[in-house]
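# sequence and predicted structure, then a few things I'm wondering about:
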Amino acid sequence: MKNVTQNPAYFQLTLFADYGRLRYLFFTLCLLIYIMIISANMVIIITIMLERSLHQPMFIFICCLSVNSLYGSAGFFPRFLVDLLSDSHFISRPSCFIQMYVIYTYASCEFTILGVMAYDRFVAICQPLHYHTKMTIRKALSLWMTGISYPFVCCFVGMYLTVQLPLCGNKLPRIFCSNWPVVKNSCVDTTHNNAVGQFVTITTIFIPLLFVLFSYVQILIVCKTASAELRGKALQTCLPHLVTFVTYSFSVFLELSLTRFDTNKINPIVTAVLSLEYLMVPSINNPLIYGLKLPQIRAAVYQFTSGPKE
């Protein structure tokens, strides 16, 4: 029997619709959001780098979150802005897999960085006498490198297996390239790909999630019998991290749900909004939460923006 499988040179993102002149409004709004993401995260990064009093593990991890937000948004927004103004929504095969890899590594690294931050808060509150020996700047950078290296390797393995699949279709019902819609176009059995995908998801998302929950249970136990001063300090430093973690977990849950549901049965606008929420809200939320809630960063930002005193 003749083999009819093929690997298309382009994928079509079918979730885009013809909105007429409204496309220019959507383009302007999304461009402003992208500029806001870049500006807010750059303020956090530059402030932490220039202010010596912020050269501490907790603020190093916050800086890493902002770097990761810039990385993830760069993998999505430039292409998305072009698609908003385009009449055809085709993306080349190499560009599609590059975008997919960037977005997936961004998502995985966000969880591992949040997991490392939970460990930092656990040591600071539950083992305060050992904090300065267990959490040095060098140790913080080592934990960050380890935290991002594993997702980069795992996502590469999963992406390599997807690239090798023979595909019989090229339609992706998304506004950006996603692994599962590509896999569903395969002409062969994808059990092996599904197993690897589930392994990557569990090790890069659910294990850090469980670790964060475990850390906060231990922190709550310590705070229950601690002084009011310690409880106030713990709340001040842990609340921004907890808000960031919950917001991002909810966003990822929605994204994972979208990849498994038949998007043809869901309103395209709802699907697009949920996909945008996954990529936009955490990147805006992180600098705003940390910039507004942590007095050290807030004071440093105010000092830089107000200029030197006369």
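Here it is on my side, so go on.
# rest of the way, CA atoms for contacts and neighbours
OK.
# hang on, residue 177 in a strand?
No. Secondary structure of residue 177, determined by DSSP: H, G, I helix; E, B strand; the rest coil: coil, with no strand assignment.
# check it against this one:
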Amino acid sequence: MGNTTEVTFFILAAYGDHGQIKYLYFSCLLLLYITICLANIILISLIYVDRSLHEPMYVFLCSLFMNELHGSTTFFSVLLLHILADTHEIAIAYCNVQSFFLHAYGTTEMYNLAVMAYDRYLSICHPLHYSSRMNSCKMYSLIVFTWSFAFFKFVIPMSLRLQLPLCGNIIDKLYCANYALVRLSCQNISLNNILGVFSLVLSVAVPLIPILFSYVNIVRICYKSPKEAQVKALNTCTPQVISLLYFSVSGFFEMVETQFDLTYVPQLIRNVCMVYLFACPQILNPVMYGVRLTKIRNAFKKRFFPNSTE
């Protein structure tokens, strides 16, 4: 065991000193964050006020957009503050809070995508029984489970991590991540690693099962259906598949960057990839769904451009 250090704050070492260019970074990232907030809030509000969008597919989308706001706000609240700061210290309490909510964001994202895939599976593969299988009670139960499970799942790993004695306080990231904090421990972290793998399985592997099951069956049904039905099914499923792909890519980099030493990769590249995880899905999802889904486009035009014509 190394020399235990009484840690009251952590240092986010990935920021560095960017001189006057930090104001440009701050302006660009602030604009990005404002855009993320506006895009997601507009679609959440649209789904809430337009009764034609009170269907499971759009309610699940609303849950997804709320999670994008949750994840980006947790990330950008630290990022924007530290870009302009001369020192990059973060209080241990706030670091723990950020770590908790960012972890919950990732799990909620995967389970939201799983629920949305299951909803599309029922709609396309069992259209005659869709209304009975995806009623309001089941819809809201899935949403409550998605959010509550994501938060409660992380309680035990985080509780064990909080008990670890620390031998340092330097984190080579833009934000606080649970495993980055675990690696600062002076003692054996085998139990934490085992729980981390188990948590990763629950966050990624478990929701992937209904996602793969749903899309395999959707593809099978589409292959046997008329071309018009195929096009309609693909139009509703394609945004979800794209969401899954670019969230998975960014999440994969996060896991690799946390588990392995990537100091040989330029810091700027690593920072861009970190920002990508908490910025690109959050801006691309509302834009993509807003553009590709006809009912959302029509509801948007009706609310904001009532005098426009097709």
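Here it is on my side, so go on. In this text, all values refer to a predicted model and were calculated from it rather than measured experimentally.
# residue 283 of the second structure: what's it in contact with?
For residue 283 of the second structure, the set of contacting residues under the criterion of CA atoms under 8 Å, 6 or more residues apart in numbering consists of 35-36, 39-40.
# residue 6 of the second structure is in contact with residue 169, isn't it?
No. Applying CA atoms under 8 Å, one finds residue 6 of the second structure not in contact with residue 169, separated by 9.3 Å.
# more neighbours, those two?
Of the pair residue 6 of the second structure and residue 169, residue 169 is the one with more neighbours under other CA atoms under 10 Å, namely 21 against 11.
# how many other residues sit next to the nearest residue to that one once chain neighbours are set aside?
Nearest non-adjacent residue to residue 169 of the second structure, counting by CA to CA, 6 or more residues apart in numbering: residue 10, 4.7 Å away. Counted with other CA under 10 Å, residues neighbouring residue 10 of the second structure total 20.
# next one: the one 10 residues further on
By other CA under 10 Å, 9 other residues sit near residue 20 of the second structure.
# do the one 3 residues further on as well
By the criterion of other CA under 10 Å, residue 23 of the second structure has 13 neighbours.
# follow-up on the earlier one: how would you label the residue nearest to residue 169 of the second structure: helix, strand or coil?
With three-state DSSP as the basis, residue 10 of the second structure sits in strand.
# contact partners for it?
89-92, 95, 169-171.
# which of the residues you listed show up in the first structure as well?
Among the contacts of residue 10 of the second structure, the contacts conserved in the first structure (both residues aligned by TM-score structural alignment, their matches' CA atoms under 8 Å) are 89-92, 95, 169-171.
# list the buried residues of stretch 79-95 of the second structure.
Buried residues in stretch 79-95 of the second structure, counted by 16 or more other CA atoms under 10 Å: 79-80, 82-84, 88-90, 92, 95.
# just flag the most distant two among those.
Longest distance between any two of the buried residues of stretch 79-95 of the second structure is 20.0 Å, between 84 and 92; criterion CA to CA.
# my read is that residue 115 of the second structure contacts residue 142, right?
Yes. Under the criterion of CA under 8 Å, residue 115 of the second structure makes contact with residue 142 at 7.1 Å.
# in the second structure, what residue corresponds to residue 206 of the first structure?
Aligned counterpart of residue 206 of the first structure in the second structure: residue 205 (TM-score structural alignment).
# now its match: how far from residue 248 of the second structure?
Shown here: residue 205 of the second structure relative to residue 248 of the second structure, a distance of 12 Å by CA to CA, to the nearest Å.
# what's the helix or strand for the residue nearest to residue 244 of the second structure when sequence neighbours are not counted?
Spatially, and ignoring its direct neighbours in sequence, residue 244 of the second structure is nearest to residue 113 (7.0 Å; CA to CA, 6+ apart). Secondary-structure element containing residue 113 of the second structure, defined by DSSP states H and E: helix 92-125.
# residues contacting the residue lying closest to residue 7 of the first structure once chain neighbours are set aside?
The shortest distance from residue 7 of the first structure to any residue other than its chain neighbours is 5.1 Å, reached at residue 167 (CA to CA, 6+ apart). Taking CA under 8 Å, 6+ apart as the criterion, residue 167 of the first structure is in contact with 5-8, 185-187.
# could you pull out the strands for the stretch 51-200 of the second structure?
With DSSP state E, counting those that start in this stretch, the ranges of strands along the stretch 51-200 of the second structure come out as 89-91, 170-171.
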